[in-house]
Each structure stands twice: as structure tokens, then as C-alpha cells.
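# Dropping the sequence and predicted coords here.
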Amino acid sequence: MDIRKRINARKVVLAYIYEHCFFSAMQKNLIVQPSKVAEAGDQISSPDTPAENSFFDAEFLKQVASKKQQQEHIDEYVQAQVTEYLINQSPEEDAGYLMKYGFDQWQLEEIDTDYVFKVTSAISRYEEELIEKVNQNTQTFQYEQMDIMDQVCLLQGYLEVKVMDTPPAVVINEMVELAKRYSDDGAPKLVNGLLNAILID
């Protein structure tokens, strides 16, 4: 194994998985969290508060209702686009595009492409399994509440062990280094503890 190629490949996969986790979180938030504009509109133009008794005039309430409707349409459109993206993800095409245009400082010969394609293609097979294992090993939070970059380090490490047969200790060290570089101060300890619990203990 060429170590330099593998390091470059890990960076490509990190970017790919970050995009995947970001859009997954975005999809869930769009479903769960109501629009702030819609929320405000509901409070102001509540049927329990007749317009004539409201502090706000009728024209203002009409504008709020219009904004609320526009926001709902925007939310629906974004939701549809995000869902379509997640459904139509093609790891080989997307990772290939990312290597060509997102990391164009390297030639393909400088990247462990076997690693890139194997790890990105395994997301759909192993992601839910990882989430379940993380949730079994945490008490005060769940996987979905974690910072996206921490999710990325956990998922990438788990996938690498599953499909590349890299020794768990090596993978954990690499993911901790990525967490140190790209996440907050508490991330390395969190990533180290969870991956040890999941992959070694």
C-alpha cells in the first residue's frame, strides 16, 4: 500500500462523506423543524386572535401570511431537491467527479482510487449499523445530535475497517487525527472513545 495515496484518498472520502452527512441532516431538519417564518405567522395570525383585536394591522397580517406561504413552498422545494439528491446518489460517479474537480491538485495516480470507491460505495450498507452502535454506546446524546464532522470521522473509520481490512487501531488513529484537524477541541476524545468501544472493546 502506498501511504501517500491512501492519505490523499482519505481526504477525498472525508469530503464525500461530509457532503452525504450534511444533506442527510438537512433532510431530517426540514422534516422535523417548522419554518421560523411559518411559526411566527401562526403565532401572529392565530385564529384565536381576531384581526380587529390584534396589535398588528390587517395589511401586516396579510404580508405575514404571504411570507408564510412562500416559505412553505421554498421548504417543500428544498426538501424535494435534497431527497432526490440522496436517492440518486451514485458513489462511483460522485466520487469520481470529486477527485477530478474537487482535488485537481492531484493526478488520479496520486490517489488510492480503490479505497475511494470501496469506502464510498459501502455507506448505504453500513451507515445504519454504525448509527445503532453509536447510540448503544452513548447516554446523553444520539448520533443525529452530533456535529457533522464527528459523524463523518466515525462513519469513515467504521467503513474503512469493514471494507478495507485496515487494523482498527490504525483507523482509529487516523480518524482522531482528522478530528483534530477538522473538528472542535472535544472531537478527538469523542471519536477515539466511540471507535474504540465499537471496533475494539
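Everything's here; your move.
# only C-alpha atoms for contact and neighbour calcs from this point on.
Noted.
# what's the burial count for the closest residue to residue 164 other than its chain neighbours?
Computed as Cα to Cα, 6 or more residues apart in numbering, the closest residue to residue 164 that is not its neighbour in sequence is residue 115, at 7.2 Å. By the criterion of other Cα atoms under 10 Å, residue 115 has 19 neighbours.
# which secondary structure element contains residue 115?
Assigned by DSSP states H and E, residue 115 belongs to helix 113-121.
# can you pull the buried residues of that helix?
By neighbour count on 16 or more other Cα atoms under 10 Å, the buried set for helix 113-121 is 113, 115, 116, 117, 118, 119, 120, 121.
# quick one: which two of those residues are the most distant?
The distance between the two most remote of these (Cα to Cα) is 12.0 Å, for 113 and 121.
# picking that back up, can you verify my assumption that the residue nearest to residue 164 contacts residue 6?
Yes - the pair residue 115 / residue 6 is scored as a contact, 7.3 Å apart, by Cα atoms under 8 Å.
# In addition, the following structure is provided for comparison:
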Amino acid sequence: MADLDSFQDESDEEMEAMTPAEVLEKMEEAWLNEKFAPELLDSKTELVECMLEQLKEMEENIKRAKKGDFKVSIHRLEIDRIRYILSSYLRRRLEKIEKFTVHTLEAEKDRSSDDNALMSPAEFKFASEYAQNMESHFKKIVLRHLPDNLQAMDPTETAPRPNLDSYVFLRVNEKTDGVLVEEETLEAGEEIIDLEVADQHLMRYKPVASLVTSGAVSLI
């Protein structure tokens, strides 16, 4: 990935320079997290835009390369790999937005101005229009044929939600002590574990959701 320039990522109001290898690593991590997480994760718009811009530059470099240069084939394979990661990442996000449209829009609305955006502007526009079209379609096809007392519908109560209790595989990036895996019940006491760096676990997503967002763990 020598063709990738450094990428500037804003975190905690500080600009941290990232090497080309780190940019790709972050993109792959975001892709796998999005692929395996049951809910829509924070948007990585800046990272995606950076990768798209660098892909464009890599393609321009290939056009200027000498014919028959063996490096061209290697770079084309790398470009194809990056394209696959980006398209798979964006496609997975759209699948979640379509499946959990109402829930996702509500979650975005409830987030504070200090939180990272859950959706990019384009994704938010798509989700809003998709929700409106689905509601209009449902009213036209179903609700208008029902008695008046049954035509009222609250989408927030009937819309599907992601199953945060589904199980995921994860790898620990940062040591984290005192993770509450299971709350206390009548049958058993609470279960608390310490996560050690490089450990791998299979556990419910909900207890580690915030750790995925912070980068303390990665889904695999």
C-alpha cells in the first residue's frame, strides 16, 4: 500500500496522522465490525472518502506506468481487494438501514451533538425516504382497508430491531477489566470477566457493544 498517502483522522479534537498501512487496517476493521455486528455502527465517512480518493490516485498511477511492468498486476489486485472491502462495507450498512429503518432513524435522532454520526448524510437521506415510502405503501395496501379504529399505527412499536443479544466472536485490542457479561438472575449470579489483549471470545454482543465502538475489541 505504498501508493496510499497519509490520512488525517480527527479524534478527540486532535488530528492524528495515520500511515498508509494503518488506513487500510482501520478500513478492514470497520468492515468486519459492520459485517458481524447486529446493529448499525457509527459511520466511517471520512475513512471511506479517503480510500476512494486514494483508489483514484492508484488508478492514475497505473495509467502512467510502463506497459508490461509486473508491478501493475500487483497493484490491480490490491485495487480490486480494496474495492471489494469498500463495496461490502457499504452494502452491509444499507442492508441494516433497510431492515431497521425506523429504529435507526430513532437512534440517530436520540444521539447528542457530541456523538459520532450514525449515518452519513447520503445514508440518512436514503433512510428517511425509504421510511416514508414504506409507510405510504403500507397505508395504501393494508391500513386503508381496515376499520377506522385499526388504521392508527405507531411504526416505532412495530418496526423490527436488531438483536443485541446475538452472539459474536471478538478479539481483544485493549485490556478491559470488569466487563459485565451476564446480569444477576434468580437462577444465577452476575458474571464479570476481564478481557486481556489478544484474547478471543464468543459472547453476547450487547455487553461489548460500547467496546466495539471504542475500538477496545474487534469483531472477527
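On my side now, so go ahead. Nothing here was measured: the structure is a model prediction, and the numbers come from that model.
# Would you pull the TM-score for this pair?
The TM-score (TM-score structural alignment, normalised by the length of structure 1) is 0.29; 85 aligned residues with a Cα RMSD of 4.6 Å.
# hmm, back to that, from the buried residues of helix 113-121 of structure 1, pick the one nearest residue 160 of structure 1.
residue 119 (6.2 Å).
# what residues are up against the closest one?
The contact partners of residue 119 of structure 1, by Cα atoms under 8 Å, 6 or more residues apart in numbering, come to 13, 156, 159, 160, 163, 164.
# Return the distance of the third one relative to residue 72 of structure 1.
Residue 159 of structure 1 sits 37 Å away from residue 72 of structure 1, taking Cα to Cα, to the nearest Å as the criterion.
# can you map out the helices along structure 2?
Using DSSP state H, the helices of structure 2 run over 20-36, 45-64, 70-99, 101-110, 121-141, 155-158, 209-214.
# Report all helices and strands that the shortest one contacts.
With contacts defined as 3 or more Cα pairs under 8 Å, 6 or more residues apart in numbering; DSSP states H and E, the secondary structure elements packing on helix 155-158 of structure 2 are helix 101-110.
# tell me which residues in the helix it packs on are buried?
Residues 101, 102, 103, 104, 105, 108 are the ones in helix 101-110 of structure 2 that count as buried (16+ other Cα under 10 Å).
# How many residues are close by residue 80 of structure 1?
12.
# Check which residues of whichever strand or helix holds it are buried.
Per DSSP H and E, residue 80 of structure 1 falls inside helix 58-87. Within helix 58-87 of structure 1, the residues that qualify as buried are 61, 64, 65, 68, 71, 72, 75, 79, 82, 83, counting by 16+ other Cα under 10 Å.
# and what of stretch 76-96 of structure 2?
Result for stretch 76-96 of structure 2 [16+ other Cα under 10 Å]: buried residues 79, 82, 85, 86, 88, 89, 90, 92, 93, 94, 96.
# between those residues, which is closest to residue 48 of structure 2?
Nearest member of these to residue 48 of structure 2, counting by Cα to Cα, is residue 86, at 7.2 Å.
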